[in-house]
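**Student:** got a predicted structure plus its sequence, pasted below:
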Amino acid sequence: MLEAFLSLTLPPIVRCPLKYYHSDRDHCLLQSPIVRFFAVDFQDQSCLSLSSLFITMSMFRRRGSQRQQQEQEHHELHPESKINELKAALGPLSGCSLLYCTDACLKRYLEARNWNVEKAKKMLEETLAWRSTYKPEEIRWNEIAKEGETGKVFKANFHDRFGRTVLIMRPGRQNTTSMDNQIKHLVYLIENAILYLPEGQEEMVWLIDFTGWSLRTNVSIKTARETINILQNHYPQRLAVAFLYSPPRLFEAFWKVVKYFLDPKTFHKVKFVYLKNKESVALMESCFDVDNLPTEFGGKATMKYDHEEFSRLMIQDDVKTAKFWGLDKITLVETNGHATPALVA
């Protein structure tokens, strides 16, 4: 009866004696409980070819993958039910957590976890716990201004063709050694970039210029890992693409280690681009107006970082940030000649 059942449910396959499996793949399959069930020894001492069974199982897996992809596409087009489900699972929120957990925010966490509500809930709760202790919305420019003196990371004064905020990073201008302050500086700029995204835009772009980069100026593996952890786990779906522009060969050794900390979604957002590579040039031109793009990235514009001017803009933004989060009880603190907003206890 089992033989008859298999003949109806599986496509025509070649039979062979059970003792003759011909490949390592067959040997691995033989260890599977499912294969052990099907690969029975009939009265004629023959059984289903394990390789054929492997093909059949692969076919069913592909069908399952296609079905999962269709479900994800449906959720992306009609996310309301999943968002409401996640909202109910989270329960009542208040304060900054309530402001943070907008419908758009919940959608990003659902997308990051393939629309699995339970996994998205866990991820979001971990972010809320992190935000309650790290308090990124309370970081002010005067706390991290020293990190920005060389312009190693700053918000560009232009957007890409899709209206996304651009952060420019120049690791060759590293000027400090404190991992905590370096990460705090980056978190501050990420929060700032997000808060001032154009309406309807959710993502930012990173442009990374390797001019002057060396092992001496390179951040540690520990710092890179912690940065990746924060970006992936607490700012999901915020990075559209990171362009690594003409990285030196020496960087490849560092990248071989760092890339293993990236999840697949983030990994595919990292693009290596090179000045004389036609595909790289086309990619950059598809994302940026070359008249706005600095020459360091193959454009025509001149990039000049003015720390005094950038500090003035960030101080203005701090006032807006405090107001957005309901933290607008601020006073002005004199820091390096600047009047800087600071929270009042």
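**Tutor:** Received the coordinates, thanks.
**Student:** all contacts plus neighbour counts: C-alpha atoms, from now on.
**Tutor:** Fine.
**Student:** contacting residues around the spatially most central residue of the chain?
**Tutor:** Centroid-nearest residue in the chain, with Cα atoms, centre = their mean: Thr266, separated by 4.0 Å. By Cα atoms under 8 Å, 6 or more residues apart in numbering, the residues touching Thr266 are Gln232, Leu239.
**Student:** how far does the helix or strand harbouring it sit from its chain's centre?
**Tutor:** Per DSSP states H and E, Thr266 falls inside helix 264-267. In terms of Cα atoms, centre = their mean, to the nearest Å, the centre of helix 264-267 is found 6 Å from the chain centre.
**Student:** ok, back up a step: where's the residue nearest to the centre of the chain relative to Ala156, distance?
**Tutor:** Thr266 sits 22 Å away from Ala156, going by Cα to Cα, to the nearest Å.
**Student:** got the buried residues for the helix holding Thr266?
**Tutor:** Across helix 264-267, burial judged by 16 or more other Cα atoms under 10 Å covers Thr266.
**Student:** and what of stretch 228-240?
**Tutor:** Residues Ile228, Leu231, Gln232, Asn233, His234, Tyr235, Pro236, Gln237, Arg238, Leu239 are the ones in stretch 228-240 that count as buried (16+ other Cα under 10 Å).
**Student:** just say helix, strand or coil for Val241.
**Tutor:** strand (DSSP: H, G, I helix; E, B strand; the rest coil).
**Student:** next, count neighbours for it.
**Tutor:** Neighbour count of Val241, defined by other Cα atoms under 10 Å: 19.
**Student:** what of Tyr188?
**Tutor:** Quick note: Tyr188 (other Cα under 10 Å) scores 18 neighbours.
**Student:** how about Ile168?
**Tutor:** There are 20 residues near Ile168, going by other Cα under 10 Å.
**Student:** so the spatially closest residue to it that is not a sequence neighbour: helix, strand or coil?
**Tutor:** Nearest residue to Ile168, sequence neighbours excluded (Cα to Cα, 6 or more residues apart in numbering): Leu207, at 4.8 Å. Following three-state DSSP, Leu207 is assigned to strand.
**Student:** next, the one to line up against it:
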Amino acid sequence: MSNAHQEAIKQFLSLMETAEVLFNVGYPGLQNMHQGYPTEALVRFLKARDWNVQKAHKMLIDCLQWRIQNEIDNILAKPIIPTDLYRAVRDSQLVGLSGYSKEGLPVIAIGVGLSTYDKASVNYYVQSHIQMNEYRDRVVLPTATEKYGRHISTCLKVLDMTGLKLSALNQIKILTTISTIDDLNYPEKTQTYYIVNAPYIFSACWKVFLILCFLVLFS
């Protein structure tokens, strides 16, 4: 890590010490975020904001306030009920732990193509997603850290595009909501994404996307 990055971490730590007094964010739930590795947690927010200390600090304060306002630290104790509704949500939001990499990183499989997100309201899918994030951070990653004897704070995600159709565009609202939550409150938690079983429609859309990016950048 460069000297500039180390200095940024030092400044960030200083700001957070002040924040505990000014914003009263030194609450017990902070442990759920860093799991005993506070410096590494700060680095995630710094990376998410290109090592801009002020922006990373604001991002973290906003995240802590979001957790308090939405009682995120208690969300695992609030199951989706009744059971039939929970099962309907999980059956249409296909996400699960499929194993570990050679380096010990949890591998999360996501059935993008077959997830329909159409069995409940957006709020239930958001709740389910946050619960999976919290379970990953509080249980899966600490367990991997203990098992492999080194700090593991990220995972790998395999995006299975089997069954992907144009109708998936109807899910853009809920997927945008979930993505925004991850970007703002769970930054830098995925080390690598792998896309598998991509049908032609995905390849075609991806090529169009790349062409549009090229035109925007070089026009």
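**Tutor:** Thanks, I have the structure now. Because the structure is a prediction, the values reported are computed rather than measured.
**Student:** show only the entries of the buried residues of stretch 228-240 of structure 1 found in strands.
**Tutor:** Leu239 (DSSP state E).
**Student:** nearest to Val258 of structure 1, of the buried residues of stretch 228-240 of structure 1?
**Tutor:** Ile228 (8.9 Å; Cα to Cα).
**Student:** I'd guessed Leu50 of structure 1 sits against Leu30; true?
**Tutor:** Yes - between Leu50 of structure 1 and Leu30 a contact is recorded at 7.5 Å, counting by Cα atoms under 8 Å.
**Student:** who has more neighbours, those two?
**Tutor:** Counted by other Cα under 10 Å, Leu50 of structure 1 and Leu30 do not tie: Leu50 has more neighbours, with 28 against 18.
**Student:** how much space separates the more buried one from Ile34 of structure 1?
**Tutor:** 11 Å.
**Student:** just to check, Asn142 of structure 1 is in contact with Thr335?
**Tutor:** Yes - between Asn142 of structure 1 and Thr335 there is a contact under Cα under 8 Å: 6.4 Å.
**Student:** now the helices for structure 2?
**Tutor:** 3-22, 30-34, 38-48, 53-69, 83-91, 122-135, 141-148, 172-185, 200-218 (DSSP state H).
**Student:** which neighbouring elements make contact with the third one?
**Tutor:** Spelled out, that is helix 38-48 of structure 2. Secondary-structure packing of helix 38-48 of structure 2 (3 or more Cα pairs under 8 Å, 6 or more residues apart in numbering; DSSP states H and E): helix 3-22, helix 30-34, helix 53-69.
**Student:** report all helices and strands that the first one contacts.
**Tutor:** Spelled out, that is helix 3-22 of structure 2. So helix 3-22 of structure 2, by 3+ Cα pairs under 8 Å, 6+ apart, packs with helix 38-48, helix 53-69.
**Student:** what stretch of structure 1 does the longest one fall on?
**Tutor:** Think helix 53-69 of structure 2. With TM-score structural alignment applied, helix 53-69 of structure 2 matches the range 117-133 in structure 1.
**Student:** how far is the matching stretch from where the chain is centred?
**Tutor:** The answer for stretch 117-133 of structure 1 is 16 Å, by Cα atoms, centre = their mean.
**Student:** against structure 2, what's the mean shift for that stretch, could you check?
**Tutor:** Following the fit onto structure 2, the mean deviation recorded for stretch 117-133 of structure 1 is 1.3 Å by mean Cα distance after the TM-score superposition for structure 1.
**Student:** what's the counterpart of Glu149 of structure 1 in structure 2?
**Tutor:** Match for Glu149 of structure 1 (TM-score structural alignment): Asp91.
**Student:** what about Thr227 of structure 1, neighbour count?
**Tutor:** When neighbours are counted by other Cα under 10 Å, Thr227 of structure 1 registers 17.
**Student:** which residue, other than its chain neighbours, is closest to it?
**Tutor:** Setting aside the residues directly before and after it, Thr227 of structure 1 is nearest to Ile183 in space (Cα to Cα, 6+ apart), at 6.5 Å.
**Student:** now do the same for that neighbour: its match in structure 2.
**Tutor:** Under TM-score structural alignment, Ile183 of structure 1 pairs with Val126 in structure 2.
**Student:** if I look at Pro38 of structure 2, how far off is Thr162 of structure 2?
**Tutor:** Applying Cα to Cα, the value for Pro38 of structure 2 to Thr162 of structure 2 is 39 Å.
**Student:** what of Asp62 of structure 2?
**Tutor:** Using Cα to Cα, Asp62 of structure 2 is found at 37 Å from Thr162 of structure 2.
**Student:** likewise for Ala56 of structure 2?
**Tutor:** 37 Å.
**Student:** please say which position in structure 1 Thr177 of structure 2 maps to.
**Tutor:** Using TM-score structural alignment, Thr177 of structure 2 lines up with Glu226 in structure 1.
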